[in-house]
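Visitor: Sequence first, then the predicted structure, then my questions.
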Amino acid sequence: MSETMHRPLRIAIIGAGPAGVYTADSLQKADIDFEVSIDLFDRYPAPFGLIRYGVAPDHPRIKGIIKALHRVMDRGDLRFIGNVDYGTDIHLDELRTYYDVIVFATGAIKDARLDIPGVDAQNSFGAADFVNWYDGHPDVDRHWDLSAKEVAVIGNGNVALDVARVLAKPARQMLETEIPDNVYQGLAASQVTDVHVFGRRGPAQVKFTPLELRELNSIEDCEIVLYEDDFEFDEASEKAAEESNQVRNMVNTLTNWLLEQEDRPEGSGASRRLHLHFLEAPEEILTEHGKVAGLRMQRMELDGTGNVRPTGEMKMYPVQAVYRAIGYFGSAVPQIQFDEERGIIKNEEGRVLGADGQPVPGLYTAGWIKRGPVGLIGHTKGDALETIGHIIEDVDHLYTAENPDEQAILDLLASRGIEYSDWHGWKKLDNYEIQLGDMKTANGPVERERVKVVDREEQLRLAAARAREAAHS
């Protein structure tokens, strides 16, 4: 670093989800001989990204993650600037006027594409869209069509089980979570009786976790249905169960459920059933008058390596809705080179690459938009450390901001009439949601820790957005 430079390194992080917050926190805690000044931007008025808008609300452990992120942001050494959309409200060349470093941590929020006939039919849904609905995302429709009685969920990851669990759970059991009122009303009116979850490989190859699996057994008034023919294990499956406690636990859980099912009288009397299918791959979504009318699946078999091959045997399931939960996919970031096949920013260990394949000075990336939508929170922390390691290595060449004054970016946003939220405003919104939960608890049948505010304008009003305050001062 130049000895004549005495100001802090100005850093903008685009995305205030886990990847953005962990990157900011790691930079503040790094053993470095220079100061940093960090702003976290987010397109939503509220922080925490996928943790707030992409995880099922009935996961208690998620509350712990939010509390940890909240503690980081509440220290006061990071600045949150919400309701600012990169590429719309502010652009790359403008950010480079105010910051020396820009880190893109925009995540992956779209559904990966499933290329089979009928995928665009009415009532063929992307799981991410459904998750956004039940999590109270401010930019999605408040209504969700739950008129189908038999639905299919394609995928064997945690999101697939989240979707299946929410579809199968009685609305009264979801009422104790933070779901908004419109979501509760939608779930209460649901016509769903049978949820079929399909995985193309065997029970030993599923991608969900033991906790996700066990949570299915806590659904009230719902019978879990398994199929003996699906319990196929090859040499690779048996080896995986021997070497991995997680695989062994899941296989044992599923096998025990199958044995219990064989011992109980046919029909449990439950009003809903959750069917777990393995070794089934989607071939076609059948349609009638443009709507989902069924799902054609091809039977698969294990090939000895843990992978599968098609058998040619087909089966049709008479479902009226399909939820595609085969993974998330990143969205292109304006003015940044994007890998369309992988759905990530083109980068080398977090250094953003230009059209010539070389690192662009001052531009970095972290999280799912860097590595793809894989891994848990621990991976995100390690991922952030790799990126900031390169920022520290490159620091002597990073001072480029023409106007690094911390107030300058806020003045620009206010001059454009952009009603940005800040950390103080988020805490006001946070407290309001908690108070709303207290009010619902006092007048309702169950205790509620909070009730989410969905509407973006209402969020901004409650947060007393700073641009609005400036306009009336």
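Guide: Nice, thanks for sending it over.

Visitor: only C-alpha atoms for contact and neighbour calcs from this point on.
Guide: Fine.

Visitor: Flag every buried residue along the helix or strand Thr97 falls within.
Guide: Thr97 is part of helix 92-98 when elements are defined by DSSP states H and E. Within helix 92-98, the residues scored as buried using 16 or more other C-alpha atoms under 10 Å are Leu95, Arg96, Tyr98.

Visitor: And for stretch 129-137?
Guide: Buried residues in stretch 129-137 (16+ other C-alpha under 10 Å): Asp129, Phe130, Val131, Asn132, Trp133, Tyr134, Asp135, Gly136, His137.

Visitor: What lies in contact with it?
Guide: Residues outside stretch 129-137 that contact it (C-alpha atoms under 8 Å, 6 or more residues apart in numbering): 52-57, 111, 140-142, 144, 163, 179-180, 183, 452-454.

Visitor: Where do the strands of the stretch 51-200 of the chain begin and end?
Guide: Here the stretch 51-200 of the chain has its strands, by DSSP state E, counting those that start in this stretch, at 78-81, 101-104, 110-111, 124-126, 150-154, 194-198.

Visitor: Generate TSV for those strands, with mean neighbour count and distance to Glu348 as supplementary columns.
Guide: Formatted as TSV, the strands of the stretch 51-200 of the chain follow (neighbours: other C-alpha atoms under 10 Å; distance: least, C-alpha to C-alpha, whole Å):
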stretch	mean neighbour count	distance to Glu348
strand 78-81	23	26
strand 101-104	25	13
strand 110-111	17	23
strand 124-126	21	30
strand 150-154	25	33
strand 194-198	23	36
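
Visitor: Against that first model, consider the following:
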Amino acid sequence: MVEPSPYRVAIVGAGPAGLFTAQHLVRQQQVPVLIDIFDRLPTPFGLLRYGVAPDHTSIRSVARALAHTFDSTRVRFLGTVELGRDLTRRGLVEAYDAVVYAVGASGDLMLRVPGEELPGSGSARQFVAWYGGHPDAAPQSLHGVRSVACVGVGNVAVDVARILAKDPAQLAATDMPETVLAELTASAVTDIWIIGRRGPQYASYTTRELRELLTTPGLAVTIEDGAGEVAGTADDNTAEQAGLDRRTRANIEALREAAARPDPVPVRRRLHFLFWHRPVALHGAARVERLELERTTLGPDGAVIPAGAVPGGGTRTIPVDLVLRAIGYRSTRLPDVPFDDARGVIPNREGRVLDTDGRALPGEYVTGWIKRGATGVIGTNKADAAQTVAHLLEDLPTLPRHPADPLVELRLHGVDPTTYDDWLAIDAAEIARGAALGRPRVKINAWAELMRLCRSGDPDACPDSTLY
């Protein structure tokens, strides 16, 4: 009996969503598959490498587990290949039996207030990319910055606040790039604000991350406009009686404990939680100097509205030198791929990509944030990928076959991908650099150096065109 030739699947994006997809495909026994994982970077792991705070080493273990996906002889990593630059959607669809888009979310939401264009107004996403060592990240200067406002009450704002509040000597035990560590060491930040337009019971940060921030050595914590909800009232002095879920109760208890503690001696930084406020303008002559905030409340439908008509309403202004918005990520359109601009996702039905008429496009699938929006934690991508893969496997027998190796065609058109061996060379160089400095690893964050370490110019180092 002749064995059926393997199906060829392309995954665009080597972050958690793409790697969980590959993992599900490798582990299933229904049909034989060969998998090419494309990424525009020479390094796999996406958000696990560049979006997880350097001091959160336990989460990085997920990357080590997903790295075993590349142990399979049926999987290739093709780095420094970008959709729209090096290959087209049509080229992918014509070369592979199935294509899965798993590119995540590379944009972020805007405040849309006057003054947002001033220097000193930026994105927490970009700030995270900088301290995470992403090669595309713009350098962040903390020169002259004493007060920082993080707008948003999720884990991104909490992570940024913790990195700013932490003693840089503690960060030296991480893989943070030397240039970033030097900037944080020279920082003169004294005050950090976390600002939310709703109360503490609506915050989306997780308890573990919140407690980690609140227990940062040398950090004094105050809570403004929300202190009553944290402390409770005579009629309702426990969060449990308010009908809140377990996470929210734990968050409020953590805030309560922090607010009740005496200030540490000495105080290195001060952290201010300001709830029930939203930005209305950023002010300054040449750069951000002040943040104007408007008191908020909830309308009958639960929407956030100005609280100017209620006691204590109106606006207030706080002096700040840097404002970082952390109000959500957003996926961006891929060249020639259907996209729902309103929702910031590729339109799909349980992972099957849909055209403008709502019909499934044969052989095209999506997973991760660009499938469902920027929600959930890293582990959420596992179940999300499983759903997409289930439909892909169901569809494969009905799809046109493409038996030829697409890498041959890519090379004919001058595309020379980097490989997983190239990533291993980068990995080894980072570990060696760290050892020389007495650190476990030092991340390389310059494109030129990353590419120098890659052996893409050596044909013998490229993936074999006939073997996986």
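Guide: Nice, thanks for sending it over. What you are looking at is a predicted structure, and each value in this text was computed from that prediction instead of being measured.

Visitor: one step back: could you dump the strands of the stretch 51-200 of structure 1 into CSV and include distance to Arg324 of structure 1?
Guide: CSV is the format used below for those (distance: least, C-alpha to C-alpha, whole Å):
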stretch, distance to Arg324 of structure 1
strand 78-81, 33
strand 101-104, 27
strand 110-111, 8
strand 124-126, 5
strand 150-154, 5
strand 194-198, 10
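
Visitor: of those, which approaches Asp438 of structure 1 most closely?
Guide: strand 78-81 (26.9 Å; C-alpha to C-alpha).

Visitor: Mean deviation, the helix holding Thr97 of structure 1 versus structure 2?
Guide: Once the two models are superposed, helix 92-98 of structure 1 sits on average 1.9 Å from its counterpart in structure 2 (mean C-alpha distance after the TM-score superposition for structure 1).

Visitor: Scan structure 1 for its longest helix.
Guide: Scanning structure 1 for the helix with the most residues, using DSSP state H, yields helix 423-443.

Visitor: Run through who's touching that helix.
Guide: Here helix 423-443 of structure 1 makes contact (C-alpha under 8 Å, 6+ apart) with 45-47, 73-74, 79-81, 178, 447-453, 459, 462-465.

Visitor: That helix: how far from the chain's middle?
Guide: Relative to the chain's own centre, helix 423-443 of structure 1 is displaced by 23 Å; criterion: C-alpha atoms, centre = their mean, to the nearest Å.

Visitor: Also stretch 431-448 of structure 2?
Guide: Per C-alpha atoms, centre = their mean, the centroid offset for stretch 431-448 of structure 2 relative to its chain is 22 Å.

Visitor: on that earlier part again, so the helix holding Thr97 of structure 1 corresponds to what in structure 2?
Guide: Using TM-score structural alignment, helix 92-98 of structure 1 corresponds to residues 89-95 of structure 2.

Visitor: List of residues touching the matching stretch?
Guide: Contacts of stretch 89-95 of structure 2 (C-alpha under 8 Å, 6+ apart): Ala10, Leu83, Val99, Pro335, Asp336, Val337, Gly363, Glu364, His402, Ala404, Asp405, Pro406.

Visitor: Same check on stretch 69-80 of structure 2?
Guide: Contact partners of stretch 69-80 of structure 2, identified using C-alpha under 8 Å, 6+ apart, comprise 19, 22-23, 26, 33-44, 417-420, 463, 467-468.

Visitor: Do a quick rundown of the strands in the stretch 351-468 of structure 2.
Guide: Remark: strands assigned in the stretch 351-468 of structure 2 by DSSP E, counting those that start in this stretch are 352-354, 360-366.

Visitor: Minimum distance to Asp167 of structure 2: which of the ones you listed has it?
Guide: The closest of the strands of the stretch 351-468 of structure 2 to Asp167 of structure 2 is strand 360-366. By C-alpha to C-alpha, the value is 41.0 Å.

Visitor: now what about that closest one, what contacts it?
Guide: 93, 97-102, 346, 348-349, 351-355, 388, 392, 395-396, 399.

Visitor: correct me, but Leu114 of structure 1 touches Arg324?
Guide: Yes - counting by C-alpha atoms under 8 Å, Leu114 of structure 1 does reach Arg324; the two are 7.5 Å apart.
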